[in-house]
Each structure stands twice: as C-alpha cells, then as structure tokens.
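Student: kindly generate the corresponding structure for this input.
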Amino acid sequence: MELRHLQHFVAVAEDQHFTRAAERLMVSQSGLSASIRALERELRAPLFVRTTRRVTLTEAGRALLGEAERILAQVRAAHEAVAAVQGVLRGTLALGTEQCIPGVHVAGLLATFRRRHPDVEIRLRQAGSGALAEEVAAGRLDLAFAYRTQADTDQLRSMPLTSESMTVLCHPDHRLASRGAVLTPEDLGGEVFVDFHPDWGPRRTTDAAFSAAGVRRTVALEVNDVHSLLDLVDENLGIAVVPRHFRHKRPSLTALPLKTATGPEYETVALLPPERATGPAARALITLLDVEGLASPPP
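Tutor: Presented below is the predicted three-dimensional model:
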C-alpha cells in the first residue's frame, strides 16, 4: 500500500468528488481514479459508491478513512520531527478551538508562535468540543482547545487548562434578577433558555447538571456564537447558563451563581493525539502555554 494511494483516498473522501479532489491534489482525474482502483484491488473491497454528481464512502471506505487519516498524520509528524532535529520547525500546525475558551489566550498564543516559528503554516478551525475531539483523534487536527468531553483513550489525551463554575445570565428586568441569590436548577424550571448547539462545552455542562437534578429545561433559542447568545438574553428573550467568565462580556446583564449537586464545573483542556503521534509544532505550541504565561486570556 503506497502513501499516495491513501492521500488520494482521503482527498476524495473529503471532497466527495473526483474532479475537485484531483484539482486540489494537482493530479489528473484519470490518474486519481487509477490510484483509487489500485487501492480497492489491494484491499479487495470497493471504497466508494460513485454517482454522476458525487461519491460516498462504502462501509469499507468508512472503516479505512479513520486509519488512513491517522497514518498520514503520523507520517507528517515524522517529517516534521526530522526537520526539528535539523534546527528548523516547518510544516503545518492545524489547531482547533471552541469560541471564547477559558484557560488560553488563543490569539496571543498564535501570534507568539508565529514570531518564533515563521516557517510553520497555521490553520485554525472553530467548532464544538465533540467534533474537535473526533478530529484530533482522527489526525485531522494536531491539537485543540476544548471542553473535556471524555476520558483519555489510546487515540486522544488531554492536558488540563482550567475549570470554572457556571453562571446564570438574565436581563435586569427578569424576575430572577431581583433575587440576587444563588440559584439551583429547580429555581429555573419552566424558564425559556438561550443556549449553544449540543456539541458545545457549555451546553454539555448545563445539560448534564440539569439532567442530574431531574429538571427538564426548554432550549427555545439555539445559537452557534457567543455574541448572538448575549444579544438574545439582552433582549429578555430567555436566560442562559454559561461559564462564569462570560459575565464580563456583557456587564449590562445580571449574573447569578448556579449551584448543583455536581458543581457544575466547566473544565477545559488541550486535546492531543498520543505522545508518539504529536508533532513538533504542537509540542512547541503547548510549551508556549507555560513558558510565555499564555495559558489565560488577558483581564
């Protein structure tokens, strides 16, 4: 099995189209098709279902995709490790992060990294913590800053960043604002909530806390960015349960502490592949967290 066959396979799987994949790889479409057929012959299984408009993975193709991505990630890490030994950090750093993740000042961290390692191309992807964990485990991302969604596995490890309590945000005219006391999930029964997509860390933390308390809540307004959430609460369209540091983003809102039997604690981590598969660029970025004091955003 040749590496180029795996590279071609992954490109077609990502683009779901032979022509687009060939253009991205800068190879002929006939050469790409021949490469895929050679891989299918070697594995004795079809990898794609081909139609006139797109291609989709077969069951065998889905099984191969994760392994192929991990193999290519390890090969890339090996190349970068050799370059690092020669004194130059090169290659690509593919980083993922949730929005407004506490415990790390992402912009400042990347700015410092670029100054120190100008030959490394930085790629940044923003997504929910569940998706980020999958992409690091699959080798599509070198590391990610996210909410802890699972225990460490043989494909994914975590490095703690910080943890903080959750806070209820509401409009100053909301009935809860005048209470000025610590709230529990039971106090919030029947409220309309503004929240993030279920893949986001704050949403996962809140869902778990309310489920443990046996309180059902209605998320009527679901968003994918912090400012939209704050705008909706600011218009008194609902309340939100968010990590404590969010209260500084909109001082006009009333912030009330939330207490539950499980905390709830919003724990953020750096997600990394196994030690052997972690590339030099990712190692250098993690080192900056401690050396440069960039583990927390500026006040």
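
Student: rest of the way, CA atoms for contacts and neighbours
Tutor: OK.

Student: tally of neighbours for the nearest residue to His17 once chain neighbours are set aside?
Tutor: Spatially, and ignoring its direct neighbours in sequence, His17 is nearest to Arg54 (5.2 Å; C-alpha to C-alpha, 6 or more residues apart in numbering). A total of 14 residues lie near Arg54 under the criterion other C-alpha atoms under 10 Å.

Student: and for the one 5 residues further on?
Tutor: The local packing of Glu59 (other C-alpha under 10 Å) involves 13 other residues.

Student: distance of the residue lying closest to it once chain neighbours are set aside relative to Val12?
Tutor: For Glu59, ignoring the flanking residues on the chain, the nearest one in space by C-alpha to C-alpha, 6+ apart is Leu47 at 7.6 Å. Between Leu47 and Val12 the computed distance is 10 Å (C-alpha to C-alpha, to the nearest Å).

Student: next one: Asp173
Tutor: According to C-alpha to C-alpha, Asp173 and Val12 sit 54 Å apart.

Student: more neighbours, these two?
Tutor: Neighbour comparison, Asp173 and Val12: the larger count goes to Val12, with 26 against 12 (by other C-alpha under 10 Å).

Student: tell me the secondary structure for Val88?
Tutor: Under DSSP: H, G, I helix; E, B strand; the rest coil, Val88 falls in the coil class.

Student: please tell me how far it sits from Val75.
Tutor: Using C-alpha to C-alpha, Val88 is found at 18 Å from Val75.

Student: I have a second one here; can you model it like the first so I can compare?
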Amino acid sequence: MELRHLQHFVAVAEDQHFTRAAERLMVSQSGLSASIRALERELQTPLFVRTTRRVTLTQAGRALLGEAERILAQVRAAHEAVAAVQGVLRGTLSLGTEQCIAGLHVAGLLAAFRRRHPDVEIRLRQAGAGALAEEVAAGRLDLAFAYRTQADSDQLRSVSLTSEPMTVLCHASHPLSVAGATVAPADLADEVFVDFQPDFGPRRATDAAFARAGVRRTVSLEVNDVHSLLDLVGENLGVAVVPRHFRYKRASLTALDLKDGGEPVYESAALLPPPQATSPAARALMALLESGGA
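Tutor: This is a model prediction of the structure:
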C-alpha cells in the first residue's frame, strides 16, 4: 500500500467525484482511477460505489477513511518534525475553533504565531464542538479550541482552557428581568428559547443542564452565530442560555444567574491528537498559548 494510493483515496472520498479529485490533485483522471483500483485489489474489496454523477463510500471504504486520514496526518507530522529539527518550522497549521471561546483571542494568538513562524501556512475552520472533535481525531485538523464534549481517548486528548458558569440573557422588559437575579431551569420551562445549533458547545452545555433538571425545552429560534443570537434576544423574541462572558457583548440585555442544583458550566479546551501524532506547528501554538505570548 503506497501513500499516494491513500492520498488519492481520501481526495475522492472528500470530493465524491473522480474528476474533481483529479483536478485538485493535479493528476490525470485515468491515473487516479488506476490508483484506486490498485488499492481495491490490494484490499480485495470495493471502496466506492460508482454512479454517473458521484461516488460514495462502501462500508469498507468508510472503515478505511478514518485510518487513511490518520496515517496521512502522521506522515505530515513526521515531515514537519524533521523540518523543525533543522531549525525552521514549516508546513501547515490546520486549526478549528468555536465562536467566542472565553479567555482566548484566537485572532491575536494566530497573529503572534505568524510573527514567530512565518513559514507555516495557517488554515482556520469554524464549526461546532462535535464536528471539530471528529476532525481532530481523524487527523483533518491539527487542533481545535472548543467545548469539551467527551473524555480523552486514544485518538483525542484535551487541555483545559477555561471554565465558566452559564447565564440567562433576556430583554430588559422581560418579566424575569431583574439584574443579578437567579433562576432555575424550571423557571424557564415556558419560555421561547434562542440558541445555537445542537453541535455547538453552549447548546450542549445548556441541553445538559436542562436534562439534569428534568425540564424539557424547545428551541424555537436556532442560529449559528453569536451576533444573531444577541440580536434576537435584543428584540425580545426569546431568552438565551449562554456562557457568562456573553453578557458583556450586549450591555442592554439583562443577565440572570442559572442554577440547576449545582452550577451549569461551560468548559472549553484545546482538542489535540495523541502526543505522538501532534504536529510541531500544533505544539508550537500550544506553547505560545501556555506562555501567554499572544
């Protein structure tokens, strides 16, 4: 099994199309097809279901994809490690992040990283916590800053960044609007909620708090960015449960403490692959973050 076969396989799986994958890889379509056939012969099973419009992974193909992505990530890390020993950090830093991670200014951190390591290409992807964890575990991202969604495993580890309580935001004319007041999930059972999509960290933390309290809620207004959430609450269209630092983003809103027998907590972390698979660029970024060099 050759690395180029795995590279070709991953490209076709991502694009779900041989022609587009060939163009991206800058190889001929016939050569790409031959590479995939060689891999299928070696594994003695089809990896794709081919149609006239697109290709999809077979069950064997889905099983191979995660392993292939991890192998290629480790190969990239090996090349970058050698370059780092030679005194220059090169390669690519592929970073994922959720929006508005407390205590972390991502743009400032990346600017400081670029000043120190100008030969490293920075790629940034913004998504929800669950998707980011999957991409780090699969080797598609070097690391991510997100809500901690799971315990450490042999494919994913986490380094704690911050932990803060959850807060309820409402319009100043809302019946619950008493600055500094405390509410429980049961007090919000009949409210209209504004919230993020289910994969986002704050939504996961809120869902967990209400589940612990045995209170069902319906999110009527679902968004994928912070400003839209604050705008909807600002128009008195609903209430939102968010990490505490969000209260400082819109001074006109009333912030209420949320209790559920304990204190619902939003815990953010740096999500990384196992140490042996962590790229030199990711290690350098973490070192910069931990030193406060941003």
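
Student: superposed, what's their TM-score?
Tutor: After superposition, the two chains reach a TM-score (TM-score structural alignment, normalised by the length of structure 2) of 0.99; 294 aligned residues with a C-alpha RMSD of 0.9 Å.

Student: picking that back up, I figured the residue nearest to Glu59 of structure 1 was touching Gly61, is that so?
Tutor: Yes. Counting by C-alpha atoms under 8 Å, Gly61 is a contact partner of Leu47 of structure 1 at 4.2 Å.

Student: of these two, who's got more company?
Tutor: Leu47 (25 against 20).

Student: list the contacts of the more buried one.
Tutor: Residues in contact with Leu47 of structure 1 (C-alpha atoms under 8 Å, 6 or more residues apart in numbering) are 40, 57-62.

Student: how about the helices in structure 1?
Tutor: Remark: helices assigned in structure 1 by DSSP state H are 3-15, 18-25, 29-43, 59-85, 106-116, 129-138, 201-213, 226-234, 280-291.

Student: now the longest one on structure 2. Mean distance?
Tutor: Compared with structure 2 after fitting, helix 59-85 of structure 1 deviates on average by 0.2 Å (mean C-alpha distance after the TM-score superposition for structure 1).

Student: could you list the buried residues of that helix?
Tutor: Buried residues in helix 59-85 of structure 1, defined by neighbour count with 16 or more other C-alpha atoms under 10 Å: 61, 64-66, 68-74, 76-78, 80-81.

Student: which strands and helices sit next to that helix?
Tutor: helix 3-15, helix 129-138, helix 280-291 (3 or more C-alpha pairs under 8 Å, 6 or more residues apart in numbering; DSSP states H and E).

Student: looking at structure 1, which strand is longest?
Tutor: strand 157-170 (DSSP state E).

Student: after superposing, tell me the mean distance of it to structure 2.
Tutor: Counting by mean C-alpha distance after the TM-score superposition for structure 1, strand 157-170 of structure 1 comes out at 0.3 Å.

Student: pull the number of nearby residues for Glu292 of structure 1.
Tutor: Here the number of neighbours of Glu292 of structure 1 (other C-alpha under 10 Å) works out to 11.

Student: got the contact list for the closest residue to Thr149 of structure 1 other than its chain neighbours?
Tutor: What sits nearest to Thr149 of structure 1 in space, not counting adjacent residues and going by C-alpha to C-alpha, 6+ apart, is Gly130, at 6.5 Å. Contacts for Gly130 of structure 1 (C-alpha under 8 Å, 6+ apart) come out as 149, 199-200.

Student: next one: Ala133 of structure 1 from Leu272 of structure 1, what distance?
Tutor: The value you get for Ala133 of structure 1 to Leu272 of structure 1, if C-alpha to C-alpha is used, is 9 Å.
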